[in-house]
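What follows is a predicted structure for the sequence shown.
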Amino acid sequence: MPFIDLKAQYAALKTSIDARIQRVLDHGQYIMGPEVKELEEKLAAYVGVKHCVTVASGTEALLIALMSLDLKPGDEVITTPFTFAATVETIVLAGLKPVFVDIEPDSCNIDASKIKAAITPRTRAIMPVSLYGQVADMDEINALGLPVIEDAAQSFGASYKGSKSCGLSTWGATSFFPSKPLGCYGDGGALFTDDDVLAQAAREIRVHGQSARYTHTRLGVGGRMDTLQCAVVLAKLERFDWEIERRLAIGARYQALLADLPVQRLAVRDNRDCVWAQFTLMVDDRPNVQSRLTEAGIPTAIHYPKPLHRQPAYAQPVDMPNAERAAERVISLPMSADLSDAQQDTVVAALRAALS
């Protein structure tokens, strides 16, 4: 059983994907070809914002968003310690200081109620993560009055109070890594905003800070998304609404099937949904449970085994008990839009046996 079934997805979309790729091979515009603009227009319309700027990866999206805000070295950015390293990596690469705020124990998203106490005169931005596919408490975070960059690498397609993830704050940043809810066949990402000035800054930054050819008006990076990868995402958009419906249904079915087991299911707030980039739950004695699932042929993953304030590159002497407890207990089960009921039943049966 695959952890994420990209082969089944390709089989369903093969005709469209192959045709889209062939079109790029035929016109030969591999960098900033027409598919780039087409994808940006369609994604902006999907999210409901004025601007989409495609970039080379989700990591690049976060970095470019930070660079667009013209922050100064040593300025502070508040974020969560329970996320993939890219969230904090980009803050440090931009010469900024990450300030950690602990997570909610039931959702694993940043605890918005604790952010205000972490704000200092040097705080310049907040970077919440929409972990596992569920948006954080964006209204409460936006109300603090600072620029907000939503790290939506795992939540593209999710909804929050009737609006789409990536369209909820100063910047929305997502990833098209193959395993994401909307993925390409390599690295790719996108930024979303309603701010004309920030959008123009991001477009310049992604091409080495150029406002015109060989006119470098700001510090930039080589951050463009390849035309071929844009073509793949355009093909995948054809059934993306169906895939989101499937992810919501499969996630709800997992939650129901697990209701009587001694596990902690993640809380999904009433005013939002979760697109389950990973279907994650929490268990005691995780090494034993994971080992028994492996023996039963069920692939699993740990998202994430050590919070970032305990990682050597980003270590800080701060107390983050909820993040540390989650890191010891989270485990992710097979999840994709093509997961069948029979496969899901097999996973749950194996988990039931592993917990006995």
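Great, that's in hand.

CA only for contacts and neighbour counts going forward, please
OK.

and Met67, how many residues sit next to it?
23 (other CA atoms under 10 Å).

host element of it?
Met67 belongs to helix 58-68 when elements are defined using DSSP states H and E.

buried stuff in the helix or strand following that helix?
Using DSSP H and E, the next helix or strand after helix 58-68 towards the C-terminus is strand 76-79. Using 16 or more other CA atoms under 10 Å as the burial criterion, the residues of strand 76-79 that qualify are 76-79.

Let's have these in a markdown table, adding distance to Gln278.
A markdown table is the format used below for these (distance: CA to CA, whole Å):
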| residue | distance to Gln278 |
| --- | --- |
| Glu76 | 29 |
| Val77 | 26 |
| Ile78 | 24 |
| Thr79 | 20 |
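
Second structure follows, compare the two:
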Amino acid sequence: MEFRDLKAQYQKYKQEIDSNIQDVITNASFIGGKVVKELEEQLADYVGIKHCITCANGTEAMTLVMMAWGIKEGDAVFVPDFTFFSTGEVVSFSGATPVFVDVDKDTFNIDTSKLEMAILKTIEEGKLTPKVIIPVDLFGLPADHYEIEKMAKKYNLLVLEDGAQGFGGNINGKRACSFGDAATTSFFPAKPLGCYGDGGAIFTNDDDSAALLKSLQIHGKGENKYDNVRIGVNSRLDTIQAAILKVKLKAFIDHEVEDVNRVFQLYNERLSGVVETPFIPDGFYSSFAQYTIKLKNKKQRDGLQSFLKEYEIPSMVYYVNPMHKMKAFSELDYDDQEFKVTIGLCDVVLSLPIHPYISDEEICKVSNIVKTFLI
């Protein structure tokens, strides 16, 4: 059994994917060109945003936004404590300081009440200047963006939506990657929409920001790539990956997001009352990058993971450590008491196999083994 079955997806769309790849090779247009431009237009149209700028990966997408916004040493950027390392990494890379915030115990996303406390504490201390909030759409579920936007306006902060896991989700029909002042996503193969390598994208409605980002991603180019007007980076999505994504985006829109939500419902029917299943607030729709359950304690979680492994069922722990306890951030001074929810989650979460191509029989098998261990 596959945790995220990319092989099944490829077999279903093999002819279209192979044909698109061969067209790129035949035309020998390996960087940029028509295919990349068409993909960007399709992504922007799907999300409902004016500009999409593709780039090398999701981490560089956030890095480019930090560069475009001039985030620097002395700035504070508010980041959830329960997420993948790159969300905090890009802040430190820019020279700014990540200020970690505990998360909601049900949604796993940044706790907006604790976010306001962190902003006020930062202002009161006076050592850093609050500049940006980076809410993460964790496991496919959009963060509480409307509350976050209210808070951003209240304290004059920018919002960068990290939609690496959330692409395809929505709040009352408004799609992930359309919130905040800018948004980013990742096309890492295991993401809801993934390519066959690394890839990422930035979304914005701001014309000036889009122009600046397009310059920064290609060595700070001016009118052409040999007219360099600023210091930038080399961060482009290659054309073969764009060709693959064009096929996969159509499948994603046509059926994959709907199919993965059906899988979520089937798991819930079988596991509700046995374990704590994912919570989706009213009006929210998840793209289910992960199906994450909560156990009673670390011993039970680790025991279940080992039991599943005996039956050759893969599972994953996202995440083993809170961000504030990462060695890379050890110079920052944090009190564990401020992160009780995150610390607790790291001991009890377990993600089960989920993808649009998992069979009902496989869902039943996983569910039955979970029940066998727990009941």
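Yep, it's here. The model shown is predicted, which means the values in this text are computed figures rather than measured ones.

Which elements pack onto the helix holding Met67 of structure 1?
Judged by 3 or more CA pairs under 8 Å, 6 or more residues apart in numbering; DSSP states H and E, helix 58-68 of structure 1 is in contact with helix 86-93, strand 149-151, strand 171-175, strand 189-193, helix 196-205.

is it possible to export those to TSV including mean neighbour count and distance to Ala252 of structure 1?
Shown next, in TSV, are the helices and strands packed on helix 58-68 of structure 1 (neighbours: other CA atoms under 10 Å; distance: least, CA to CA, whole Å):
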stretch	mean neighbour count	distance to Ala252 of structure 1
helix 86-93	20	28
strand 149-151	29	24
strand 171-175	30	24
strand 189-193	30	27
helix 196-205	20	36
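
out of these, nearest to Ala259 of structure 1?
strand 149-151 (29.7 Å; CA to CA).

for the stretch 251-356 of structure 1, what spans make up the helices?
Applying DSSP state H, counting those that start in this stretch to the stretch 251-356 of structure 1 gives helices spanning 286-295, 321-329, 341-355.

hang on, I meant the stretch 101-250 of structure 1
Secondary structure of the stretch 101-250 of structure 1, counting by DSSP H, counting those that start in this stretch: helices at 138-142, 196-205, 227-236, 240-257.

Of all the ones you listed, which one is nearest Ala354 of structure 1?
Of all those, it is helix 240-257 that lies closest to Ala354 of structure 1, at 15.0 Å by CA to CA.

That closest one to helix 227-236, inter-axis angle?
Taking axes from the mean of the first three to the mean of the last three CA atoms, to 10 degrees, one finds that helix 240-257 of structure 1 is oriented at 70 degrees with respect to helix 227-236.

Which part of structure 1 matches stretch 229-239 of structure 2?
Stretch 229-239 of structure 2 lines up with residues 217-227 of structure 1 when matched by TM-score structural alignment.

how long is the matching stretch end to end?
25 Å (CA to CA, to the nearest Å).

chain center to it, what's the gap?
21 Å (CA atoms, centre = their mean, to the nearest Å).

And for that stretch, what's in contact with it?
By CA atoms under 8 Å, 6 or more residues apart in numbering, the list of residues contacting stretch 217-227 of structure 1 from outside reads 24, 29-36, 54-57, 60, 187-189, 204-211.

Among these, name the buried ones.
Buried subset of those (neighbour count, 16+ other CA under 10 Å): 24, 30, 33, 35-36, 54-57, 60, 187-189, 204-211.

coming back round to it: tell me which of the helices of the stretch 251-356 of structure 1 sits nearest to Val232 of structure 1.
Of the helices of the stretch 251-356 of structure 1, nearest to Val232 of structure 1 by CA to CA is helix 341-355, at 27.0 Å.

mean shift between the closest one and structure 2?
Once fitted to structure 2, helix 341-355 of structure 1 is off its aligned match by 0.7 Å on average (mean CA distance after the TM-score superposition for structure 1).

Remind me what that helix packs against, helices and strands.
Counting contacts by 3+ CA pairs under 8 Å, 6+ apart, helix 341-355 of structure 1 packs against helix 240-257, helix 286-295.

got these as JSON lines, with mean neighbour count and distance to Asp194 of structure 1 columns?
Shown next, in JSON lines, are those (neighbours: other CA under 10 Å; distance: least, CA to CA, whole Å):
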{"stretch": "helix 240-257", "mean neighbour count": "17", "distance to Asp194 of structure 1": "23"}
{"stretch": "helix 286-295", "mean neighbour count": "16", "distance to Asp194 of structure 1": "43"}
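
Who are the contact partners of the spatially most central residue of structure 1?
Taking CA atoms, centre = their mean, the centroid of structure 1 lies closest to Ala153, which sits 1.5 Å from it. Ala153 of structure 1 sits next to 58, 130, 173-176, 180 when contact means CA under 8 Å, 6+ apart.
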